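Peer 1: Generate a structure from the sequence data that follows.
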Amino acid sequence: MGKYAEFSQKVLENVGGLDNITFVAHCATRLRISYADGSKINEAAIKALPECAGIVKKANQLQIIIGPQVPDAYYDFLEVSGWKEGMNENAVNVPKEKKSILDLIADFFPPIFMPIMPALVVGGMVLAIRTLCVNYFGLDVSSGTAQLLTCFFNAGFEFLPIYIGYSYAQKLKLQPILGMFLGGCLVCSRYQSGVVTDFLGIPIEQVSYGSTIIPVILGTTLIYFLDKYLKKIIPNAVIYFVKPVVTMLIVVPVTFLWLGPLGTWLSTYIGYFVTFLMDTLGVFALPILCALCPYFVMFGVDKALSPLGIELLATLGYNNITAPQNFISNIGVGAVALAIAYSAVVRKDKVKRGMIVSTAITALCGVTEPAFYGSLISFKEALMGHAIGTVIGGFVGALFGLRTYISASCPGFLTFLSFINPETGSLQMVWYAAITAAVTVAACFIATSILIKRSESKKAIAG
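Peer 2: Below is the predicted model:
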């Protein structure tokens, strides 16, 4: 037994015992226990436990805040309680409250992304260190040191479909290895080499799925429904090996043929949309694109905009669309994460503050995935704050005619060199970028802080 054995025993007693538990999971800081009957939950007793830093009760789920040691508490709880996946599936849950789309999104993503946050944070922080050393301390970008540091980032982000497949399958109460297997197929080196051109004569589009999340989520959702159907028709004597084989023989080709390319098809229309905005809305186009940028990344369509940036540099000598958009959006994500961390300081929530500050730093340096998936997407106030702040920052940038003169990966505070005009050596755009960044940070931080405070006031009045 681990150090959380006694804690787990007391939690088990105060959630109504094993028969009242319908699901157990954990995120970065919280032990999440879903239950059938809320009247059996003794919140006061759980709050009084020394290992508990607070609790959050949402519909039919109790979230016990523990901190970074939550994985230890999770495994001890599984051992003490004897709970296993699939238990009490037919238990009647309490009615779920009606939620807005933003609330549903906020509840959907955290259980998927929180378990993989350490990999994203490590990859993002190390890439920020590499970018800093290359841009300002003379590290040769082709050196072994720089390449090894890049491997940290690749390990965290290029294999994201594998991580997402595992955690999402776990959320759906599937065998996690099946989601992981699907993710592995999407980033398999043989597919990426370009030799997988068709399946049974049906052409397969050549799409890069590294760092994407939507294709593996769609594919794993298909696994979920197919798994439920196959359980009903496959005899128990052969289900152990027949069901996963049949499942993946269907899901993998369907994902490559239709579900995965959805992002590519969407990218085509995103390209038309961007062109339309720039042609018709002038200075109002950049603010809109800045607010939408994180969702472009989420759906993997940001890659479709990369050729536009390359074409602008080749024809005009500067990029006044995709680079400023990414720069403002990334800094906005970092500022919103800082606002969330600040609200945690006000509430004396040291656990959340420490985790979010690190992701905010990586976002300000240009790597937004840890902050966006780990913080923003869990709070509708944060998503709204980012939209408000980046629209303001985008408008300022558009008025300045903000542009970059060289291509820079992960635009943020470490890529100001891209705003220097190489022909004249002028720093004018650097100053414009600094002003735009300051406005963006202030607007995002203030907007998010106000929205969070207003939301907490409403909850206090309602409670």
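Peer 1: C-alpha from now on. contacts and neighbour counts both.
Peer 2: Will do.
Peer 1: Apart from its chain neighbours, what residue comes closest to Asp198?
Peer 2: Ile204 (4.8 Å; CA to CA, 6 or more residues apart in numbering).
Peer 1: Sorry, slip of the keys, the one I care about is Pro294.
Peer 2: Ser329 (7.2 Å).
Peer 1: one more to line up against the first:
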Amino acid sequence: MGKFRDDAQALLALVGGADNISAVSHCMTRMRFALVDPKKADIDGIEDLPSVKGSFTQAGQFQVIIGNAVADFYADFIDVSGVSGGSKDQVKAAARSNQNVAQKVMSNLGEIFAPIIPAFICGGLVLGFRNVITSVPMFTEAGGFSLDAGTLTPADVSQFWAGIGSFLWLIGEAVFHLLPVGICWSVTRKMGTTQMLGIVLGLTLVSPQLLNGFAVADTPAKDIPVWDFGFAQVQMIGYQGQVITAILAAFVLVYLERGIKRICPEVVSMIVVPVFSLVPAVFLAHVIVGPIGWWIGDAIAAAVYAGLFSPLRLLFAALFGFLYAPVVMTGLHHMTNAIDTQLVTAYGGTLLWPMIALSNIAQGSAVLAMSVLQRRNERAQQVNVPACISCYAISASPSRRCSACP
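Peer 2: Presented below is the predicted three-dimensional model:
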């Protein structure tokens, strides 16, 4: 008999019994429940159990903190409850019935961006290092090192560093300029449609045949290339770095493919579905969805940028910092991934990530203080120590905040 069998039996009753569990799984430290009726869970009773360190609800999931022994607890719970264990994805899917519309939208948005986040991290670090060697003057004309009086960058005085800077831009361009490819792929992956069609759609948004999106502002209207259909012309503009456009275009493709699959005979679906979903999707992306997505993305970025640099920037920053932690608890913080990326595209950088890093550091410091105050409380330390480490670790890479546990 497992050592957590009694607590597992008690937890089963306190969450409303087996009939109230749609799905259950666990992560590194928590039991994750999708409950039929979350109101039946006895929160106070659950948190009084010796094995339980706390509980909370996020993104429609009721999560019970067990600690590092969660795998053993989960095995005992499955044994006493008779409930079939599931994956985290299955619990997420079952939990969506408990989410409101905003939470469902943000949950889907988070799952779209989660697979792309490692590329963001790599690209950000690479471009940061590249900016140092190509943009920070630290050498004088005489060849001396000086951060105060320097006029030359490492790339200016060394062919090696100039070559490194040129090479690193290959990665930076792939991550940020060609971002629509990754987004279109991720949307089709998330929605269960043909991923290769998503990749092709993304490539058509950043094709070298098009005028680079970053060059549009400096190009006279008469010099912008067009597709001339006789009765109408469409500007051949690329959407390098555009987030909203890529998401909207990908969803057009997804729903076209799903709709055509429903009405297309199986015998010809291999030919008909790809052609009649991809071709219209690409056309709509450049004629309708692209311009709309560009306008929405620029409007969001401009509003956030104005808040960060307006005379009321201190109030904006304070309000953002005050609301960010509660927003994370609801799962709505995933929207900042799209805003961050749009700010980088439109203005060459973002101040949201540093603000989020400071929020994580503040939370980690608060947990560290509680860890010191509760150093003789072994039960509290099982939560305090891992939480403190997680806060500081996430602070070093804020774009990964909670990506593993949405």
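Peer 1: hmm, back to that, element containing the residue nearest to Pro294 of the first structure, please.
Peer 2: Secondary structure from DSSP states H and E places Ser329 of the first structure in helix 322-346.
Peer 1: how about that helix: buried residues?
Peer 2: Using 16 or more other CA atoms under 10 Å as the burial criterion, the residues of helix 322-346 of the first structure that qualify are 322-344.
Peer 1: Stretch 14-24 of the first structure corresponds to what range in the second structure?
Peer 2: Aligned by TM-score structural alignment, stretch 14-24 of the first structure corresponds to no residues of the second structure.
Peer 1: And the helices in the stretch 101-250 of the second structure?
Peer 2: Here the stretch 101-250 of the second structure has its helices, by DSSP state H, counting those that start in this stretch, at 101-113, 117-135, 154-157, 159-172, 179-191, 195-205, 243-263.
Peer 1: now what about the longest one, what contacts it?
Peer 2: Under the contact criterion CA atoms under 8 Å, 6 or more residues apart in numbering, helix 243-263 of the second structure has outside partners 179-181, 183-184, 187-188, 191, 193, 198, 201-202, 205, 239, 269, 273-274, 276-278, 281-282, 284-285, 289-294, 296-297, 338, 341-342.
Peer 1: So which residue is smack in the middle of the second structure?
Peer 2: Nearest to the mean C-alpha position of the second structure, by CA atoms, centre = their mean, lies Phe113 at 3.6 Å.
Peer 1: what about that residue, distance to Val268 of the second structure?
Peer 2: 34 Å (CA to CA, to the nearest Å).
Peer 1: swap in Val234 of the second structure?
Peer 2: Counting by CA to CA - Val234 of the second structure and Val268 of the second structure are separated by 32 Å.
Peer 1: Compare the two (neighbour count), which wins?
Peer 2: Using other CA atoms under 10 Å as the criterion, Val234 of the second structure and Val268 rank with Val234 on top: 13 against 9.
Peer 1: need the contact list for the equivalent of that one over in the first structure.
Peer 2: Mapped onto the first structure by TM-score structural alignment, Val234 of the second structure lines up with Ile204. Shown in contact with Ile204 of the first structure (CA under 8 Å, 6+ apart): 196-198, 256-257.
Peer 1: swap the cut-off to 6 Å and go again
Peer 2: 197-198, 257 (CA atoms under 6 Å, 6 or more residues apart in numbering).
Peer 1: Just the ones in strands from those, please.
Peer 2: Asp198 (DSSP state E).
Peer 1: which of the contacts of Ile204 of the first structure are buried?
Peer 2: For the contacts of Ile204 of the first structure, buried by 16+ other CA under 10 Å: Leu257.
Peer 1: could the contacts of Ile204 of the first structure be laid out in TSV, adding distance to Thr22 of the first structure?
Peer 2: Output for the contacts of Ile204 of the first structure, formatted as TSV (distance: CA to CA, whole Å):
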residue	distance to Thr22 of the first structure
Thr197	44
Asp198	42
Leu257	36
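Peer 1: Still touching in the second structure? Go through the contacts of Ile204 of the first structure.
Peer 2: For the contacts of Ile204 of the first structure, the subset whose aligned partners also touch in the second structure (both residues aligned by TM-score structural alignment, their matches' CA atoms under 6 Å) is 197-198.
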